[in-house]
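> below are the sequence and a predicted model; questions follow.
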Amino acid sequence: MNEALLRGLVPAVIGVLVRRGADFASAEDAVQDALIRAVETWADDPPRDPKAWLVTVAWHRFLDATRADAARRRREDLVDEEPEPGPAAAVDDTLRLYFLCAHPSLTPSSAVALTLRAVGGLTTRQIAQAYLVPEATMAQRISRAKRTVSSVRFDQPGDVATVLRVLYLVFNEGYSGDVDLAAEAIRLTRQLAAAIDHPEVAGLLALMLLHHARRAARTAADGSLVPLAEQDRGRWDTAAIAEGVDILQAALARDRLGEFQAQAAIAALHADAPTAGETDWVQIVEWYDELARLTDSPIVRLNRAVAVGEADGPRAGLTALAALDDSLPRHTAVAAYLHERDGDSATAARLYAEAAHKAPNLAERDYLTRQAARLNAARSA
C-alpha cells in the first residue's frame, strides 16, 4: 500500500464530502475512518480508483453517523440523494482546506494539529507521538479546533501567510516519534505549491529543502550538535540543495520578495560555500538587512549581528548586538561566540555557561556547556 498516495488524497476526499453537504468536522471524522479501513484492506485488495473508494466509504460512514444522531435528523434527506459509486469528481479542495486549517481564529498549536490531521492525513495517535503529548490531549486539541472552524464557510478566501507560518511550525519540529515532521512539512508545502502559484510558497519550499539538505551533518554519532561551520559538507544532500536553489531563483525572478524567499537566499549562500571560510558573509548581511526590513524581527537582527561579526569582525558584531534586548533567546550564546572571536576567552566562557542554563533543549545545552569547558580548560592549561 502506498501510504503517501493515501494521505495525499485526504484533502480532496474531505472536500468532496463537504460539497455533498457534510460539515467539516463530520467529514474529517468520516475520512479518518475510511483511512483506517483502507489500511486494513488495501494490502490484500487495492482499489482501481483509490480516491473514489475513499469517497464512497467515507460518505457511507458520514451517513451512518448522521442516521445515528437524533439531533441531526434534519440531514436524513441526504440519504435519498446518495450518489452512485463511481469515479470521484476532479475538483481539488486542497487549497481551501489549507486555509481552513490555518484559520486565524485558531491558536498556532491547534492549527498545526488540525493541518496534520485534515490535510496531512496523520492519525491523532501519530500527531500526539510527534509532539510528545498524550493521545487524549491531542484528541481534545483537534476536537476544539474543529469546533472553532465549524462555522467558517468553506469558500471563504484564506490568508497564505498564515498557512505558511503553520507549515513552517511543522517543519521546525523536525523528527520525533514515528513521524518525520520535517519531511511531512516538505510534502505538504509541495502540495500547496502545486495548488497555488505564489512566490512565497515557493520560497518556503526552497527554504525547507535547503535546511533539510544539511540534516545528516547536524549531529555527531553520539547525538551531539555540530554547528554549521564544523559540519561535514560532503554529507549535505546536493540534490535537495540544487532543487531548492532552482525553486528559489524562479521565485526571486518574479520580483515579489517575501520573508521566506529572503531566508532561503541566506540558506542558499551557506549551501553554495565549499567551506565555512568561503561563505559570502557580506552578501548574507545584505539579505539580513532585507529580511529585517520585511519582518522587523528582533531574532532576525540577532542573526544579523552574527553575520556582521563574520563579515566585518567580532567588534562590529558586538556593536550590532549591543543594540538588541539581552533577554532575546540565544542572545547570550551569540555574545559568547563573538567575545571568543574577539579573543576574550574569560568572558566567552562565562557567557557560554550562562547560555547553557537558558538553552531550550538538552542538545543545545550540552553543546554550550562543552564550549565553556573547552575555554576554561585552555585558560587553566
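Great, that's in hand.
> contacts, neighbours, all on C-alpha from now
OK.
> just the strands from this protein, written as ranges.
175-176, 179-180 (DSSP state E).
> nearest to Ala349 among those would be which one?
Nearest of the strands of the chain to Ala349, taken as Cα to Cα: strand 175-176 at 31.2 Å.
> against which helices or strands is that closest one packed?
helix 124-130 (3 or more Cα pairs under 8 Å, 6 or more residues apart in numbering; DSSP states H and E).
> before we move on, back to that, with Ala348 as the reference, name the closest of the strands of the chain.
strand 175-176 (31.7 Å).
> next one: that closest one to chain centre, how far?
Centroid displacement of strand 175-176 relative to its chain, using Cα atoms, centre = their mean, to the nearest Å, is 12 Å.
> same deal with stretch 263-273?
Worked out by Cα atoms, centre = their mean, stretch 263-273 lies 19 Å from the chain centre.
> which residues sit against that stretch?
Stretch 263-273 is contacted from outside by 203-204, 206-207, 210-211, 241, 244-245, 248, 276, 279-280, 284, 287-288, 291, using Cα atoms under 8 Å, 6 or more residues apart in numbering.
> so which bits of that stretch are buried?
For stretch 263-273, burial by neighbour count (16 or more other Cα atoms under 10 Å) applies to 263-272.
> closest one of those to Tyr337?
Using Cα to Cα, His270 comes nearest to Tyr337 of those, at 18.6 Å.
> which parts of stretch 295-302 are buried?
Within stretch 295-302, the residues that count as buried by 16+ other Cα under 10 Å are 299-302.
> among those, which lie within helices?
Using DSSP state H, the subset of the buried residues of stretch 295-302 located in helices is 299-302.
> and of these, the nearest to Glu230?
Leu302 (20.8 Å).
> just name the closest of the buried residues of stretch 295-302 to Ala194, please.
Among the buried residues of stretch 295-302, Val300 lies closest to Ala194 (Cα to Cα), at 29.4 Å.
> from Thr162, how far off is that closest one?
Here the criterion is Cα to Cα, to the nearest Å. By it, Val300 lies 19 Å from Thr162.
> let's bring in a second one:
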Amino acid sequence: MAAVWRIESARIVGALARYTGDFALAEDLAQEALAEALVTWPRDGVPRQPAGWLLTCGRRRAIDAFRRRAALDDRYATLAGTLGEGGVLTGGEVADPVRGDGDVLWDPDQIDDDVLALIFISCHPVLSREARLALTLRVVGGLTSDEIAKACLVPTATVQARITRAKKTLGAAEVAFEVPPAAERRVRLGSVLGVIYLIFTEGSSASTGGDLIRFDLAGEALRLARVLARLMPDEAEVYGLLALLELTAARFPARTGPDGQPVLLEQQDRRRWDRSAIRRGRAALAKAAEVGKGLGAYGLQAAIAECHAVAPSVEATNWERVVLLYEALGRLAPSPVVELNRAVAVSMADGPAAALPIVDGLAVDGSLANSHLLPSVRGELLTRLGRTDEARDALTEAVRLCGNEREKSVLAGKLAALA
C-alpha cells in the first residue's frame, strides 16, 4: 500500500483537485481514501487498479463533503454530474460497474496535466519560496514532513507549519486548479524546476530509510521533467534539468550491489551504466546550449555529470574541467553543497591538501552543521592525508548524522578500516 501511495498520490490529489476545485480539500480527501484502504484492503483484498479505487473513494468522499456543506447547491450538482450514468466519468475516465471494485481507467494525458497543474499551483507566487518547496514535496512528491525537513535542512516542525500556512494561503487567494498560461509559467519556472530537482535528489540519495535509491521518487521527477520539456520547449534550463536527471539516473544500475549496499563511484562497473540514458542526457544538454544563451545552474550540473558519464574511469575523468564547472556554478548559484562538491573535485585534481581548507571553511561557517556530507568528505580527505585520529573523529560524526541505513553502513565501514 505504501508503494501505491508513493507512486500514485500526486495523480490522485491532482485529479481530486480538478474535480473539487479545492487544493487543500483534495489532499484531505486523498488521505481519507488512504485511511479507508488501510481498513478495506486487508479484509477484501487489493483491487486490480489500486489508484483507481483510491480516486473513486476520494470522489465519493468529496460528494459527501459538499452534501454536508450545502444540501444541493450548484457546486455539488456539477461535481455529482461528472459521475454520469452507466459508470462513465468525465475527464477521460471510465468506471466499470460490473467489476464492483471502484476501479478507474486513467487517461495518461489528463494525468500529466493534473500533476503538472498541481506543481504550478504549489509554486504559486502568493507563496514564499520555502512554502512552495515544502508543499510540492509533500503533495506532489509524497515525502513525509521528516524527509522534507532533511532535504531542506530545517526542523520538522518548521516544515509542517509551512505546509499548513501554504494551504490556507492558496485557499484564501482562491487559486484556480489549472496549468497557467505561457507568460505566467515563466514566473514560476524557477520554483518548479527546484521542486523537481529536490524530488529527484531525495530519490537518488534517500535521506532516511533502508534503501539508498528511491526509484519511485527519482522516476517521478524524471517523468515530470520530460512533461515540462514538452510543455516549455524553448526554456534552456528545463533541458538543463532534464539532462542532469538523465545523466545522474544513468548511474543507478551500478550504484548498489546485489545486497543493496552502496557502491562508491571509483568501484562502480561502468559497463552497467545506462547508455541510453546517457545519450538522452547529452542530447538534452545539447538542446539546452542550443536554445539558451549559456548554461544555467542545472545545465552546469549536467555538464559536470557528463564529464563523469564519458570518462572510462575515475582517474581518467577531466577533473580540471569539473573544478572549473563547479567554480562557474558557485558564482551562478552559490551554496554550501556546491562548495563542498568543488572541494571534492579539487582533491581529485590537486590533492587532498588543496581541498581541506575549503572544507574547513565550510565547517566554520556552520551551514552544513546538521548534514553528514561535510564530516564524511572531511574524514575522507584526512584519511588520504594520513591524519588518522582526526579522520576517525570526522567519520564518527558523519555516522551519527547520517539518516540512511545503507549510506551509514558505508561510513561505518570506512571508520572500521581506520581502526
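Cool, got the structure. Being a predicted model, the structure only gives us computed values, none of them experimental.
> tabulate the strands of structure 1 (JSON lines), appending mean neighbour count.
Formatted as JSON lines, the strands of structure 1 follow (neighbours: other Cα atoms under 10 Å):
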{"stretch": "strand 175-176", "mean neighbour count": "16"}
{"stretch": "strand 179-180", "mean neighbour count": "16"}
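> can you add distance to Tyr98 of structure 1 and give those back as a markdown table?
Converted to a markdown table, the strands of structure 1 look like this (distance: least, Cα to Cα, whole Å):
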| stretch | distance to Tyr98 of structure 1 |
| --- | --- |
| strand 175-176 | 22 |
| strand 179-180 | 20 |
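> returning to that earlier point: switch the ones in helices among the buried residues of stretch 295-302 of structure 1 over to TSV; also include distance to Leu228 of structure 1.
TSV is the format used below for these (distance: Cα to Cα, whole Å):
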residue	distance to Leu228 of structure 1
Ile299	18
Val300	17
Arg301	19
Leu302	17
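> just give me the neighbour total for the residue nearest to Pro87 of structure 1 when sequence neighbours are not counted.
Nearest non-adjacent residue to Pro87 of structure 1, counting by Cα to Cα, 6 or more residues apart in numbering: Ala52, 5.2 Å away. Ala52 of structure 1: 17 surrounding residues under other Cα atoms under 10 Å.
> nearest spatial neighbour of the residue positioned nearest the centre of structure 1, skipping sequence neighbours?
Structure 1 has Phe171 as the residue nearest its centroid, 2.4 Å off, counting by Cα atoms, centre = their mean. The shortest distance from Phe171 of structure 1 to any non-neighbouring residue, by Cα to Cα, 6+ apart, is to Ala182 (4.2 Å).
> what distance do you get for the aligned partner of that neighbour in structure 2 to Ser204 of structure 2?
In structure 2, Ala182 of structure 1 lines up with Ala218, judged by TM-score structural alignment. Noted for Ala218 of structure 2: a distance of 6 Å to Ser204 of structure 2, by Cα to Cα.
> any common contacting residues for the two?
Common neighbours of Ala218 of structure 2 and Ser204 (Cα under 8 Å, 6+ apart) are Ala249.
> coming back round to it: hmm, Leu209 and the residue nearest to the centre of structure 1 touching each other?
No: counting by Cα atoms under 8 Å, Phe171 of structure 1 does not reach Leu209; the two are 10.4 Å apart.
> now for those two: what residues contact both?
Ile186.
> the equivalent of Leu332 of structure 2 over in structure 1 and Ser380 of structure 1, how far apart?
Under the alignment (TM-score structural alignment), Leu332 of structure 2 pairs with Leu294 in structure 1. To Ser380 of structure 1, Leu294 of structure 1 is 46 Å away according to Cα to Cα.
> and stretch 141-154 of structure 1, what's buried?
Applying 16+ other Cα under 10 Å to stretch 141-154 of structure 1 flags 141-142, 145-146, 149, 154 as buried.
> ignore what I typed, I meant stretch 225-245 of structure 2.
With the criterion 16+ other Cα under 10 Å, stretch 225-245 of structure 2 contains buried residues 225-229, 231-232, 235-245.
> next one: stretch 31-40 of structure 2
In stretch 31-40 of structure 2, the ones that count as buried by 16+ other Cα under 10 Å are 31-34, 37.
> before we move on, back to that, how about the contacts made by the match of Leu332 of structure 2?
If you count contacts by Cα under 8 Å, 6+ apart, Leu294 of structure 1 has them with 258-259.
> what does Gly361 of structure 2 give?
Going by Cα under 8 Å, 6+ apart, Gly361 of structure 2 touches no other residue.
> and the alignment partner in structure 1 of it, how close does it get to Arg301 of structure 1?
Mapped onto structure 1 by TM-score structural alignment, Gly361 of structure 2 lines up with Ala323. Distance, Ala323 of structure 1 to Arg301 of structure 1, using Cα to Cα: 9 Å.
> what residues are up against the closest residue to Tyr326 of structure 2 other than its chain neighbours?
Counting by Cα to Cα, 6+ apart, Tyr326 of structure 2 lies nearest to Arg342, which is 5.5 Å off, once chain neighbours are set aside. Contacts for Arg342 of structure 2 (Cα under 8 Å, 6+ apart) come out as 323, 326-327.
> Arg342 of structure 2 matches what in structure 1?
Here Arg342 of structure 2 is matched to Arg304 in structure 1, going by TM-score structural alignment.
> and if you look at Arg138 of structure 2?
Matched to structure 1 by TM-score structural alignment, Arg138 of structure 2 sits across from Ala113.
> distance check, the corresponding residue of structure 1 for Arg271 of structure 2 against Ala273 of structure 1.
Under the alignment (TM-score structural alignment), Arg271 of structure 2 pairs with Gly234 of structure 1. Going from Gly234 of structure 1 to Ala273 of structure 1 by Cα to Cα gives 12 Å.
> cool, Glu82 of structure 1 as well?
60 Å.
> then Leu205 of structure 1?
From Leu205 of structure 1 across to Ala273 of structure 1, the span is 21 Å (Cα to Cα).
> start and end of stretch 68-86 of structure 1, how far apart?
Using Cα to Cα, the end-to-end distance of stretch 68-86 of structure 1 comes out at 26 Å.
> residues in contact with it?
With contact meaning Cα under 8 Å, 6+ apart, stretch 68-86 of structure 1 is reached by 21, 52, 56, 63, 66-67.
> farthest pair in those residues?
Farthest pair in these, by Cα to Cα: Ala52 and Arg67, 22.4 Å.
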